[in-house]
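Engineer: Structure of the sequence below:
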Amino acid sequence: MSLQIDAEGNLRHLLTLDGLPRPALEGLLSRAQAFADGADARHVLSGKAVCTLFFEPSTRTRLSFQRAAQRLGADVLGFDAATSSTTKGETARDTLKNIEAMGVHGFVIRHSEDGAVEALAGAVEAGTALVNAGDGRSAHPTQGLLDMLTLRQALGTDLSTRTFLIVGDVRHSRVARSDLHALRTLGAGEIRVCGPASLLPDAVTLDGCTVGHDFDAMLDGVDAIMMLRLQRERMAEGLVSSLDDYHRDYGLTEARVARAADGVAVMHPGPMNRGVEIDDAVADGPRSLILRQVANGVAVRMAVMEALLR
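Structural biologist: Okay, here's the model as predicted:
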């Protein structure tokens, strides 16, 4: 029995999309689509409590989980690390265990350290479920799911004939890792990865991908462009020469969008550095699915919490 899947094959926690069976992944996407289409969810988690336990700043993910839990009828407890006992030296494990002792059995956790959420999953009682809302550079599984839901809505459920391009700071991106896991599981036709050599990860992470450094050359025939935030808070100085140079080489402009396939989907997990990774005209333009990603985040997180806590 793994921490994530129990002996009967049911989802116990959602820690990563790496190794998640395709039927489980597609089941979550189908249920999320039903919620996006307006399926009644008012009493699904009535009487249950969910705590958003965030040790890193967040806007979209934290509020999206809170909104999702509310729509499912759960009681929602917010946690602010800046005003909590963690400032006095309390560990994340002790924080979680104390909240669990109050009768809370659903936790959405964001942490700066790789593997932190998995470590916490090994410390909880049976019946308590954890969702990884982003840990270090490792994984952000619900972002990967909402990106896949957005792609399926735009391109259809069969991704095997489609070409996807992930651009930018892949080395520091947990979103990119979860998207790569999900695209492989769903049988994506071709996955291209583009960025400066200093911002690309090891070959194992990019296994099966077409890798390049010339953004313009990699755009031909692409059905979806998935831009990444330049994560300056996680990188050493000198990995990019300047923001202007980065925008020149890897910024998504209207001219670059025009090089891709007709009807190309443009995505970004946010927060966006406008004028660095993406121009205003593209972020707010007709090919942008960025706000749809945000909307789909609520539906996806409803599906995940229902699967774990119902």
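Engineer: contacts and neighbour counts: CA atoms only from here.
Structural biologist: OK.
Engineer: what sits up against the helix or strand Asp147 falls within?
Structural biologist: Taking DSSP states H and E as the criterion, Asp147 maps to helix 141-155. Contact with helix 141-155 is made by 14-17, 25, 29, 32-33, 132-134, 158-159, 175, 178-179, 182-183, 224, 265, 269, 289, 292-293, 296-297, 300-301, as judged by CA atoms under 8 Å, 6 or more residues apart in numbering.
Engineer: Here is the second sequence; please produce its structure so I can put it next to the first one:
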Amino acid sequence: MTATDSSLPTLQLTREGRLKHFLTLDGLDQALLTDILDTADSFIEVGERSIKKVPLLRGRTVVNLFFESSTRTRSTFELAAKRLSADVLNLDINTSATSKGETLSDTLLNLEAMASDMFVVRHSQSGAPHFIAETVTPGVAIINAGDGRHAHPTQAMLDMLTIRQHKGQFAGLKVAIVGDILHSRVARSQIRALNTLGVEEVRVIAPATLLPKDVESLGCKVEYDMRHGLRDLDVIIMLRLQRERMEGALLPSEREFYRLYGLNEEKLALADSRCIVMHPGPINRGVEIESAVADGPQSVILNQVTNGIAVRMAVMSMAMSGQVSERVQPGEGAGQ
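Structural biologist: Predicted structure coming up:
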């Protein structure tokens, strides 16, 4: 399964340009990404209330359809749906009928028959959420929670919200993404978001074996030497080594990787003194980052987790609203 880039804007957006699925950041402009961030900002205070609920998805059913394991993403999507007052079904793929041979299409048909309104999908195959969005009944919103090496758009957007909170704006910022770029769907979405939102420079810092061949075409500058690449940075985003996706010996050893590309206090000092440190998780301490940095004053890693709820609330509410508006044809307003 692979997403067809030319079809994505039409598939994701209503005729009026509103979100109805959220599959990738490809084809989405700065205005829409900013609208997502602004909407997420408005949901931040919901998490600070004694009753953390708004009624925007009351009566709607959201199905978390995770074909890969997840902790932060699945948990924050569930919390986001519940804070929007939706009914939530978490489907455990390991014990579902798909483990007994049922096809994905049949699983979806059965879930649609239960009057589901939204599927949040994580899948090991790139393009799986796109395929589902093309095949489900119209009116069911599909949110990509990570597909293969392709995209993780909500993670990128919660990262953008975190950057905006701490830096105020994107213009003029120098941002580096460090580590396993090759296997990271997060990195691809982050690069797209950063460039769309207008940062001054995006760098990727990694050994050649952990970089896609076409990485510069994504809109970034490649640095192989971490100490050189960290200079004058405003934001550092560290990535996990994704051993489960690696084929062959791409690294000499984790110890050697940490020596060359792990972020410690000495290397962090090379960046701007106000530089923030981010990580999408899960963190491998002593492999890509030392604890003194992960837990230090420049770390905003836990802020990212908190912002994940607000961003996912924003995306889910906007997509559901777009689905509703799509059902109403021009000239079919109330009373006609």
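Engineer: re earlier: just the buried residues of the contacts of helix 141-155 of structure 1.
Structural biologist: 14-17, 25, 29, 32-33, 132-134, 159, 175, 178-179, 182-183, 224, 265, 269, 289, 293, 296-297, 300-301 (16 or more other CA atoms under 10 Å).
Engineer: Can you classify the counterpart of Gly17 of structure 2 in structure 1 by secondary structure?
Structural biologist: By TM-score structural alignment, Gly17 of structure 2 lines up with Gly9 in structure 1. Following DSSP: H, G, I helix; E, B strand; the rest coil, Gly9 of structure 1 is assigned to coil.
Engineer: residues near Gly9 of structure 1, how many?
Structural biologist: 12 (other CA atoms under 10 Å).
Engineer: and what of Ala31 of structure 2?
Structural biologist: Ala31 of structure 2: 11 neighbours (other CA under 10 Å).
Engineer: Double-check that it belongs to a strand.
Structural biologist: No. Judged by three-state DSSP, Ala31 of structure 2 forms no part of a strand; its state is helix.
Engineer: To which residue of structure 1 is it aligned?
Structural biologist: With TM-score structural alignment as the criterion, Ala31 of structure 2 matches Pro23.
Engineer: Which helix or strand contains the nearest residue to Ala123 of structure 1 once chain neighbours are set aside?
Structural biologist: Of all residues not flanking Ala123 of structure 1 in the chain, Arg93 sits nearest, at 7.5 Å (CA to CA, 6 or more residues apart in numbering). Using DSSP H and E, Arg93 of structure 1 sits in helix 92-100.
Engineer: Can you list the neighbours in contact with that helix?
Structural biologist: Helix 92-100 of structure 1 is contacted from outside by 53, 85-86, 120, 123-124, 128, using CA under 8 Å, 6+ apart.
Engineer: List only buried entries from the residues you listed.
Structural biologist: 53, 120, 124, 128.
Engineer: And the helices in the stretch 151-300 of structure 2?
Structural biologist: Taking DSSP state H, counting those that start in this stretch as the test, the helices found in the stretch 151-300 of structure 2 are 153-167, 185-197, 226-229, 254-261, 265-268, 291-294.
Engineer: quick one: the fifth one aligns where in structure 1?
Structural biologist: This points to helix 265-268 of structure 2. Against structure 1, helix 265-268 of structure 2 falls on residues 254-257 (TM-score structural alignment).
Engineer: and if you look at the third one?
Structural biologist: Taken onto structure 1 by TM-score structural alignment, helix 226-229 of structure 2 occupies residues 215-218 there.
Engineer: Okay, strands next: where are they in structure 2?
Structural biologist: Applying DSSP state E to structure 2 gives strands spanning 61-66, 87-92, 118-123, 141-147, 174-178, 201-205, 221-223, 235-238, 276-278.
Engineer: Following superposition onto structure 1, what is the mean distance for the third one?
Structural biologist: Okay, so that is strand 118-123 of structure 2. When structure 1 is overlaid, strand 118-123 of structure 2 sits 0.4 Å from its aligned residues on average, using mean CA distance after the TM-score superposition for structure 1.
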